[in-house]
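K.L.:
turn this into a structure:
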Amino acid sequence: MTSYNKIISFFASLALPAFVYAQAPLAYNSSGTIDKEMREDFVVIPDEADDIDIPIPSFIKRNANHIIYNGADWTGLRRAFEMSKESPVSIVHIGDSHVQADINTSTVRELLQYDFGNAGRGLVSPLKICGTNQPTDYVFQSSNSWNTVKLMNTSWMQTVGFTGTSIRPASSTSELTIGTKDTDDYNPFSSTTLFHNGKLSIKEVTDADGNKLDFRAIPSRDYTQIILSSLATKINVKFASAGDLTLYGASLSGERPGVFYHSIGNNGATFDSYNRIGSVGLGINPLHPNLVIISLGTNEAFGRQDIARFKRSIHLLVSNVRQANPDALILLTTPMECHRSVLTKSKARVRRKGRKGYRTVTRTNKTYAVNRNIAPLRKAILDYGKANGVAVYDWYDVAGGTGASTSWINSDLFAKDRVHHTHKGYNLEGRLLYDAIMDALRSQN
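P.N.:
Okay, the predicted model is just below:
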């Protein structure tokens, strides 16, 4: 057990989610057909490993582990971190399944909060209610029935919020239980902000033992803040809904200085799918982001390539975030090299059962090959950042560059699908991103 894991501090520690993916290979075959094992609804298995202080393999390009500023001025972010003992710093990390699991992002969160203080768990989403995998360090559940929509659903029967999730109560009165999980780390909150569309009327708030809590509800157009009379780790909120109320998530705050590291991840997500929401920038605005990290591109590598369209999609999301959050820095990250499945058919002669002679059968064989679409998408992100003054973290290069996927497979850092990482691989990714952020905070650009 490392020093990181021994620290149980009110201000500076979070429980690190401990789970890995278990699933069959996910990719497209050689004809471009979607191999549905890739994009959505992973099976999550607990992992006893909970060590973020892991050795950094020799194939990691540590000399490349830095932010490429592209002319972006990070002075304001450095100043915000310097003032983190007086007011919280807010980071929002948007991504796909790599982020939804919240292993790499929880590593960054834990390390930054160890250095600068724990402002609270931050954003939590109703992923489990929507029928998909949810990070293990928080609770977002209900005994009621809900109409649900996920970002990657083909049709949306109700509004989808900036979190990529949407739940609508099936009755006029409902309840939600929201909070942090029971762990060795104490991470209480004194206020929660419910993000929603439509009228929300809070009737009662109780703690984990069912005791009524005094509270003050402050409604706004797109959210309702609930100020609690005392600290809590879990609350049950009873409310009345009218009309087309939909909820997207909540933010848990300790109303104390330090760092918020909010993560928004959706399995199978692309730039286009977030652009489909149309209001991501406005949605994250109440989180007051100082830095918005966007980690997308992996799923685009399993479809048809149109680099010009891809750059337009990047620009649309970046512009949407910038317009609503003009003081926030934006950091794009590139996806690392991964594999795709290749299906081939072969014919074989087999002996007939109980009869003389042979028959010919067709067999489908699955193999893997490097996904060659990743490299041009990585270049497109680098080119876009350079042309538009947006900082980039070149994870492709840091992870080892071309050929890195083989090294990751051999080091048990890639999951069986050769697209996602193991728990150890995500911890490594998070640790390296943390190092790059800390390097940026120390340097002068």
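K.L.:
going by C-alpha atoms from here, please, whenever you check contacts or count neighbours.
P.N.:
Will do.
K.L.:
which positions in stretch 272-285 come out as buried?
P.N.:
Buried residues in stretch 272-285, counting neighbours by 16 or more other Cα atoms under 10 Å, are found at 272, 273, 274, 275, 277, 278, 279, 280, 281, 282, 283, 284.
K.L.:
before we move on, what about stretch 149-166?
P.N.:
149, 150, 151, 152, 159, 160, 161, 162, 163, 164, 165, 166.
K.L.:
kindly indicate which of the residues you listed lies nearest residue 367.
P.N.:
The shortest approach to residue 367 among those belongs to residue 152, at 26.9 Å (Cα to Cα).
K.L.:
tell me the secondary structure of the closest one, please.
P.N.:
Three-state call for residue 152 (DSSP: H, G, I helix; E, B strand; the rest coil): coil.
K.L.:
surely it meets residue 270?
P.N.:
No. Residue 152 lies out of contact with residue 270 (Cα atoms under 8 Å); the separation is 9.3 Å.
K.L.:
now do residue 173 against residue 240, distance only.
P.N.:
Residue 173 is 4 Å from residue 240, where distance means Cα to Cα, to the nearest Å.
K.L.:
one more: residue 441?
P.N.:
From residue 441 over to residue 240 (counting by Cα to Cα), the distance is 45 Å.
K.L.:
if we can go back for a sec, now go through the buried residues of stretch 149-166 and say which are in strands.
P.N.:
Taking DSSP state E as the definition of strands, those contribute 149, 150, 165, 166.
K.L.:
now render these as a markdown table, adding distance to residue 104.
P.N.:
What follows is these, written out as a markdown table (distance: Cα to Cα, whole Å):
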| residue | distance to residue 104 |
| --- | --- |
| 149 | 25 |
| 150 | 22 |
| 165 | 21 |
| 166 | 24 |
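K.L.:
tell me the one of those nearest residue 76?
P.N.:
residue 165 (31.6 Å).
K.L.:
my read: the closest one touches residue 128, true?
P.N.:
No. Applying Cα under 8 Å, one finds residue 165 not in contact with residue 128, separated by 10.1 Å.
K.L.:
could you measure from the residue nearest the centre of the chain over to residue 91?
P.N.:
Nearest residue to the geometric centre of the chain (Cα atoms, centre = their mean): residue 99, 2.4 Å. To residue 91, residue 99 is 14 Å away according to Cα to Cα.
K.L.:
please generate a structure for the following sequence too, so the two can be compared:
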Amino acid sequence: MPLKHLLFAALVGMACTCSAQAATSAVPGESAHTGWAYSDSCRTFHRLWTTMDSVQSNRSGGLTVLYIGGSHVQGGWIGHEMRRLLAAWAPQAEMSRGMHLPYRLAHTNTPTHFRTEMEGSWTADRCTRGKGQARCEAAPIATGILAYPEDSAAIQHVSYLPDSSRTAYTSIQLWTNAERAQWHWTGNAPLRACTPLPGNLGWQLELARAADTLAVCFVAPEKAGVWYAGMNGQNVSATPHITWHEWGHNGLRIRHAAAQRGWDNLLQQLQPDLIFVGIGLNDAVDGKRLNVPAYAAHYEALSSILRSSGAAVVLLGNTPAMHRSTSLAAPSASIGNWLRQHSRAHGMGYMDLTNALGGPGIAAEWIEDERMQPDGMHFTAKGYSAIANALFTAWMDAYSQAQKAPSLNSATDAQPQQ
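P.N.:
Purely as a prediction, here's the structure:
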């Protein structure tokens, strides 16, 4: 991790610890159950607001967001709508998907507006469940999926923005353990240079111009043990830019996410300003058997790593849901109560998605008007759009209130005690 981020992470820990009990509603007078509840004196949120000021005013820099969750995130509809909303909020900024993960190779659904094509023979593991969890321990970066090319194999990714244009990048992080002689770039822009990424994470590719087709061919012996974990598209320019990363895996439980190796390396590569964490709905399916202390222990392990990145972290309560005709309101409330306490104790934000969307009893109404699927757990594109709008509105309300607060402009970094 760069020195400036190490120092910043240390200062963040001190600043948030000092004000851990100062959690307030993001909007004065509004219940913390509908908006963001966060510590208004935590440096991570001041840094987020300053970054947003710079991007919106067309000065410089970039805003990077990482959303971690289960099938709600993997489907991609929340991210798709958030990119549309952010593009309207800062129309002069370049918009990016960022991570391109090989979902299709693992025989699971790809996010909307994202396409993967492949040739040759591949196998893949989903690192968040099943036998793939143990095999994924060999990778030093936590993307949640590892794919293995056999002999000669190729892969390409193409992604689309809400306006139907393709995302394009001048710089690519290729996450793989393949040696330089075992792969070659086949995307639609010439490769100008490549250098190894630190920590044996793969390669940094610099292109002669922007490429909207990210493609690589691997040539490796069958038993060479080569793995591929995805690509991360980047643009280096003076133009403000916004990147919305999605780390979503169907069926995700908190123990799955906490067990992933390589979170620190992933966060060092992405450098997020804001992290949303939406993990708990699949845990709530346990109902009366939900083990809250075990859930808490796993969550504490993950959130400690996320906080060390220096990003502002917002924990999301569960969406309203039913499982096999049984309401998950009670276990979700137990999870939400713990998340609220945990966020307050460690300088993070919290948002109750159940109340923000209308309460625990909305399933029948939302199924009727086609915002929720008949299973009572998952949503339609229309429903996910509503979730994205609730997230975006609460975020922008918190930002608006922060702009009015004198502390945003006068706050100083916490200093180490002598």
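K.L.:
TM-score for the pair, please.
P.N.:
After superposition, the two chains reach a TM-score of 0.78 (TM-score structural alignment, normalised by the length of the second structure), with 353 aligned residues with a Cα RMSD of 2.4 Å.
K.L.:
how about a markdown table for the buried residues of stretch 272-285 of the first structure, with secondary structure and distance to residue 232 of the first structure added?
P.N.:
As requested, these are exported to a markdown table (DSSP: H, G, I helix; E, B strand; the rest coil; distance: Cα to Cα, whole Å):
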| residue | secondary structure | distance to residue 232 of the first structure |
| --- | --- | --- |
| 272 | helix | 38 |
| 273 | helix | 35 |
| 274 | helix | 33 |
| 275 | helix | 36 |
| 277 | helix | 32 |
| 278 | coil | 34 |
| 279 | coil | 31 |
| 280 | helix | 29 |
| 281 | helix | 30 |
| 282 | helix | 28 |
| 283 | helix | 25 |
| 284 | helix | 24 |
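K.L.:
mind listing the helices for the first structure?
P.N.:
3-6, 75-82, 97-100, 104-116, 271-277, 280-284, 307-324, 374-388, 395-398, 404-410, 423-442 (DSSP state H).
K.L.:
in a markdown table, list those along with distance to residue 190 of the first structure.
P.N.:
Output for these, formatted as a markdown table (distance: least, Cα to Cα, whole Å):
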| stretch | distance to residue 190 of the first structure |
| --- | --- |
| helix 3-6 | 25 |
| helix 75-82 | 22 |
| helix 97-100 | 25 |
| helix 104-116 | 18 |
| helix 271-277 | 30 |
| helix 280-284 | 20 |
| helix 307-324 | 27 |
| helix 374-388 | 39 |
| helix 395-398 | 36 |
| helix 404-410 | 42 |
| helix 423-442 | 27 |
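K.L.:
please name the nearest non-neighbouring residue to the counterpart of residue 267 of the first structure in the second structure.
P.N.:
The equivalent of residue 267 of the first structure in the second structure is residue 250 (alignment by TM-score structural alignment). Leaving aside its chain neighbours, residue 250 of the second structure sits nearest to residue 71 (4.2 Å; criterion: Cα to Cα, 6 or more residues apart in numbering).
K.L.:
what do you get for residue 125 of the first structure?
P.N.:
Among residues not flanking residue 125 of the first structure along the chain, residue 249 sits closest, at 4.3 Å (Cα to Cα, 6+ apart).
K.L.:
quick check: the aligned residue for the residue nearest to the centre of the first structure in the second structure?
P.N.:
Checking TM-score structural alignment: residue 99 of the first structure goes with residue 73.
K.L.:
and its match, what is it in contact with?
P.N.:
For residue 73 of the second structure, the contacting residues are 67, 79, 246, 247, 248, 249, by Cα atoms under 8 Å, 6 or more residues apart in numbering.
K.L.:
wait, which of those is closest to residue 278 of the second structure?
P.N.:
The nearest member of the contacts of residue 73 of the second structure to residue 278 of the second structure, counting by Cα to Cα, is residue 67 at 7.7 Å.
K.L.:
quick check: the gap between that closest one and residue 391 of the second structure.
P.N.:
For residue 67 of the second structure, the distance to residue 391 of the second structure - Cα to Cα - is 11 Å.
K.L.:
just residue 405 of the second structure next, same as before
P.N.:
According to Cα to Cα, residue 405 of the second structure stands 21 Å off from residue 391 of the second structure.
K.L.:
quick one: which of those two has more around it?
P.N.:
Using other Cα atoms under 10 Å as the criterion, residue 405 of the second structure and residue 391 rank with residue 391 on top: 23 against 12.
K.L.:
residue in the first structure matching that one?
P.N.:
Using TM-score structural alignment as the criterion, residue 391 of the second structure maps onto residue 433 of the first structure.
K.L.:
confirm for me that that match is in contact with residue 108.
P.N.:
Yes. Between residue 433 of the first structure and residue 108 there is a contact at 7.0 Å, judged by Cα under 8 Å.
K.L.:
quick check: the aligned residue for the residue nearest to residue 125 of the first structure in the second structure?
P.N.:
Aligned partner of residue 249 of the first structure by TM-score structural alignment: residue 230.
K.L.:
go on, residue 285 of the first structure?
P.N.:
Matched to the second structure by TM-score structural alignment, residue 285 of the first structure sits across from residue 268.
K.L.:
likewise for residue 276 of the first structure?
P.N.:
In the second structure, residue 276 of the first structure lands on residue 259 (TM-score structural alignment).
K.L.:
for residue 276 of the second structure, see how far away its match is.
P.N.:
Applying Cα to Cα to residue 259 of the second structure and residue 276 of the second structure gives a distance of 18 Å.
K.L.:
cool, residue 8 of the second structure as well?
P.N.:
Taken as Cα to Cα, the span from residue 8 of the second structure to residue 276 of the second structure is 20 Å.
K.L.:
try residue 372 of the second structure
P.N.:
22 Å.
K.L.:
got it, and residue 155 of the second structure?
P.N.:
In terms of Cα to Cα, residue 155 of the second structure sits 29 Å off from residue 276 of the second structure.
K.L.:
share the number of residues neighbouring the nearest residue to residue 34 of the first structure once chain neighbours are set aside, please.
P.N.:
Closest residue in space to residue 34 of the first structure, ignoring its immediate chain neighbours: residue 28 at 4.6 Å, by Cα to Cα, 6+ apart. Neighbour count of residue 28 of the first structure, defined by other Cα under 10 Å: 22.
K.L.:
which one in the second structure is aligned with residue 28 of the first structure?
P.N.:
Using TM-score structural alignment, residue 28 of the first structure sits opposite a gap in the second structure.
K.L.:
list the contacts of residue 28 of the first structure.
P.N.:
Going by Cα under 8 Å, 6+ apart, the list of residues near residue 28 of the first structure reads 34, 35, 36, 302, 340, 341, 342.
K.L.:
hmm, which of those residues are the buried ones?
P.N.:
34, 35, 302, 340, 341, 342.
K.L.:
distance of whichever residue in the second structure pairs up with the third one relative to residue 37 of the second structure?
P.N.:
Looking back up the chat, that one is residue 302 of the first structure. Superposed on the second structure with TM-score structural alignment, residue 302 of the first structure falls opposite residue 285. From residue 285 of the second structure across to residue 37 of the second structure, the span is 26 Å (Cα to Cα).
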